[in-house]
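# need a structure here:
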Amino acid sequence: MADNFNDFFDENTHWVEGNANPPGGSLEPPQPPKSRKEMRKRREKRKQRHTMVIIAVIVVIALMVCGGYFGVKKLKSIRDSQSQTTAVIADYPGPGDGDVQFTVEEGQGADVIAKNLFKQKIIKSAAAFTSVVMANDAKLYPGTFSLKKHMAASDVLAILSDSSNASGFLDVKSGERVADVLDAAARLSGIDRSEFDTIVNGGGSGILPAEAAGSFEGWFEPGSYNVQSMTSASDILKAMVDKRIAKLDELGVPSGSDRERVMIIASIAEAEVNKSDYYAKVTRVIENRLDQGMALGMDSTVAYGNNVKSAEVTTAMTQDASNPYNTYQIAGLPPTPISNPGDNAISAALNPEPGDWLYFCTVNLNTGETKFAATADEHNQNVAELRQWQAANGQ
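Okay, here's the model as predicted:
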């Protein structure tokens, strides 16, 4: 039996009204009814077409739903991106209001500093600060700074990139002498200078290594120290010495008396020239002179023994044999370093540049240009050049 009688009759019955002839004029015999097998095939094809149509509709609907979902997601992503872009450029116009004490710790990077500035409502967004730091390739100094809330990021950078605005942090520089460091340490920490002097004059027991022979000169590592957080002069001195020892170990400086020798030579190189390119040549001159038994004849050592600057050394000072640091009158190295040498000078003392130089002379005191010579005649020519420069520049 057919599943659908209407379909059966629609497809297989041919109606003839009365005796009317078809338009062709002749009456054709009716078509024989289709077999049940053919009818089943037709019904199956029809069902397949219906199924395909339904599947196609479902697919179209699914694509529309998916397209809508991903479209909304993309729009949300664009919106978030625009929001982030807005955050990146979000900045206060300044100048700000109120007073805020902000501390930058030693070793903190721009990202950490920016987050802390944002937390204290000093800047409007961390990204605004990091972007101006990167754009200016600025160096940020540790210390405690006086800022305001709601400042422009560029104004904050101008303050944090100037070490003179920092308080509470001691900034030890390459080439500084112990006396200068102690003056600053006492001022910044609020600890009386006499407490530092007592330890220094007492030989630094428990702080200095044995090879320092009781002298702190040269044994303060350049860098920044949060002296306001330290409670005693001993703590401050030990922090600087411990950091120096760690750096010497890192640089591979030999221990014992060899370490002190390296420090003395490095300190002279640090004091004699102001360009790192010259350090290894100066240390070679020192070694060459020592090898030949010549007096070093360094103004920097004479100046240290007289507690003056090198430019203030007089002829009388160079002739004073009572000064143990007078390397014009006393052969060999001075008894201690004469300043706190930096990494470059220490490395130069460890690895002097190959050469036969015995003399050097800075011929331009503004630029620091220095010339090296292997003979006295050549050196005298360099000295003459210096004298010409001094005459031309009123010095």
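# From here on, just use CA atoms for contacts and neighbour counts.
Will do.
# List the buried residues in stretch 123-136.
Within stretch 123-136, the residues that count as buried by 16 or more other CA atoms under 10 Å are I123, K124, S125, A126, A127, A128, F129, T130, S131, V132, V133.
# and these, which two are the farthest apart?
Put simply, by CA to CA the two of the buried residues of stretch 123-136 set farthest apart are K124 and V133, 15.1 Å from each other.
# Next secondary structure after the helix or strand hosting A349?
Element membership of A349, judged by DSSP states H and E, is helix 343-350. The element immediately downstream of helix 343-350 (helix or strand, assigned by DSSP H and E) is strand 359-362.
# So which residues lie in contact with that next one, not counting its own?
Contacts of strand 359-362 from elsewhere in the structure, counted by CA atoms under 8 Å, 6 or more residues apart in numbering, are 273, 282, 285, 368-376, 379, 382-383, 386.
# again, only using 6 Å
Residues lying outside strand 359-362 but in contact with it, judged by CA atoms under 6 Å, 6 or more residues apart in numbering, are E369, T370, K371, F372, A373.
# one more, for comparison:
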Amino acid sequence: MTEYGRGQGSEPWHPEDPLYGDGGWGGQQAPVGQQSPYGGQPQHYPEQPQQPQYGDWGTGEQAGYGQAQQQYGYDQQYPAQGHPQDQGHGHQQQYDNGGWATGTHQHVQYPADPADPYGQQVAYDAGHQPDYYGTPDAYPPPEPPGRRRAEPEPETDWDPGPDQGEHAFFAGDDEDDGDEPGNRRGRGDRRGRGGGKGNGNSKGKKGRNGVACLVVVLVLGGGLAGVSYFGYQFYQDRFAAAPDFTGDGNGQEVTVEIPGGADGYAIGRALKAAGVVKSVDAFVAAQGSNPQGKNIQDGVYTLQKEMSAASAVELMLSPESRDNLIIAEGRRNADIYRLIDKRLELKDGTTAEVAKKDWKNLGLPDWAMNHKNVKDPLEGFLYPSSYGVAKGQKPADVLKKMVARATETYTKLGVEKKAESLGLDNPWQLVTIASLVQAEGTSHSDFRKMAEVIYNRMKPDNPQTYGKLEFDSTYNYIKNQSKIDLTLQELRTYDNPYNTYFYKGLPPGPIDNPGEDAIKGALNPTDDGWYYFISLDGKTSEFTKTNAEHQKLVEEFNASRNN
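All right, here's what the predicted structure looks like:
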């Protein structure tokens, strides 16, 4: 028999038979399921050199299906010619050494007919290739007897084994049981690779399915538990009331310092850290519910642990809870130093000494530095307010807080910007005027008129005082006293830069620490022509424009005192 390729039906089975993907009829075997022209996609054979068969057929390549086949000689190419295919057998055209070959195998390929589904298939020689398509085994082509497999019987119950997509976790080590209905030996024969646990019954399968169900239940149960937990937490965060204590506390006192500028959340965090409230949100809610909640100030508070948020807010709004150092408006620095010593439980004079030696490092602004004849450079900068001062703190730290508060207030109110528009040399003079307004005024309603009196008297050519302020408060400051009954002889003969009876214009610096209203009065004086003032009742002041008017009020005042 003439041989054109390997794997003919008459050959014994060979490792290169079609099941191994190579050794088909004259070319590369397509994968199983595609080898039959009736059972899958058309076969495709890559172009590759063919070895000569029984004589010199030339060195040309076999053309692809539906293409003209070319043989090469003398570097020339000839187009394929021939006749239409006859029953799938093509005639090969060859050219060898300049002439046409005369063998009996001159085959010519013609382009396939698009309507012919087999026009793309490989053509075989009818005289030498067995025609399998006329035999009972044509669909698919026969395999060697040793490789033929029994057709599987129809399955009656679907069970996806490990090779059917079932996850290995659920598959376990058991293989399919050989005695199951249908006797699916296609998988049962693989039992040797498993663990040899096949026992001829369905207990392994049932056990595996039971474990799988248990795992699914546990996973679903855990998921539901997680969803429930996080759902509960979401509800608690969004809708439920914040955790809170009940009552007014457990009787254990605790001191909490609230810094300046702290909002409700910052206060709540400080209270929670001290064990006063149970949660920050509870405090914020209670503060928002209290009409006066926003009036909580900075400072030191004495509270109790485990208080309800509402009771903590109420106590912080009460003066009873505040353990702060309160600096009143118009206080002089000498008095404030003594208060700090007492609060810090220090020896008298300790804070005053620190201020004297370290005043340049306590935060004064540049415009408050290096003025002549100033008694205390910090005067006017220990701002009146409430401060959290407790034992253990350093005097310098307390002074820094006060200076910072004063500087912040002066900047906020525009002291630096407005000094020049008021005819002053610098902001320092404006603070000095504010301290005089604070010292001489008896009420906040007096401050703007008192400021005008100062500005009018500062004018060197004014016809009333000729540039002298003549304030008793400046004399009392330098004497560190607060007397009312002072004689003109005493006032006009004491030579000191702070004595405005002796020197014209402003004193070298502030004489106390003015509050916000006094500062505002100095920034916005009236313009009514006031030069004089007197308080007949100690609560309000009477203002006049001339000295004659002023003297009448002085006589009235003296008469009321039986002088």
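# before we move on, back to that, which residues in the second structure does the helix holding A349 of the first structure match up with?
Residues 516-523 of the second structure are where helix 343-350 of the first structure aligns, taking TM-score structural alignment as the criterion.
# At the geometric centre of the first structure, which residue do we find?
Here the mean C-alpha position of the first structure is nearest to the C-alpha of G109 (CA atoms, centre = their mean), at a distance of 6.5 Å.
# H379 of the first structure against A373, yeah?
Yes - in this structure, H379 of the first structure is within contact of A373 by CA atoms under 6 Å, at 5.4 Å.
# For the second structure, give the helix that spans the most residues.
Scanning the second structure for the longest helix, with DSSP state H as the assignment, gives helix 203-238.
# list the helices and strands it packs on?
Contacts of helix 203-238 of the second structure with other secondary structure elements, assessed using 3 or more CA pairs under 6 Å, 6 or more residues apart in numbering; DSSP states H and E, are absent: no helix or strand is involved.
# can you do 7 Å?
helix 168-171 (3 or more CA pairs under 7 Å, 6 or more residues apart in numbering; DSSP states H and E).
# quick one on the thing from earlier: what's the match for the residue nearest to the centre of the first structure in the second structure?
Aligned partner of G109 of the first structure by TM-score structural alignment: D263.
# contacting residues around that match?
D263 of the second structure makes contact with no residue under the criterion CA atoms under 7 Å, 6 or more residues apart in numbering.
# what ranges do the strands span in the second structure?
For the second structure, applying DSSP state E gives strands covering 95-96, 99-100, 253-258, 299-304, 325-326, 386-387, 532-534, 542-544.
# which part of the first structure lines up with the fourth one?
Residues 143-148 of the first structure are where strand 299-304 of the second structure aligns, with TM-score structural alignment as the criterion.
# So what touches that stretch?
Counting by CA under 7 Å, 6+ apart, residues outside stretch 143-148 of the first structure touching it are 96-105, 122, 165-169.
# buried subset of those?
For those, a neighbour count by 16+ other CA under 10 Å gives the buried set as G96, F102, T103, V104, E105, I122, A166, S167, G168, F169.
# Distance to P142 of the first structure added to those residues, as CSV?
As requested, these are arranged in CSV below (distance: CA to CA, whole Å):
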residue, distance to P142 of the first structure
G96, 22
F102, 10
T103, 7
V104, 5
E105, 5
I122, 17
A166, 7
S167, 9
G168, 9
F169, 7
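# which one of those is nearest D155 of the first structure?
When those are compared for distance to D155 of the first structure, the smallest value, 9.7 Å, is given by G96; criterion: CA to CA.
# List the contacts of the closest one.
For G96 of the first structure, the contacting residues are K148, K149, H150, M151, taking CA under 7 Å, 6+ apart as the criterion.
# Looks like the last one contacts D91 (just checking).
No - the pair M151 of the first structure / D91 is not scored as a contact, 8.1 Å apart, by CA atoms under 7 Å.
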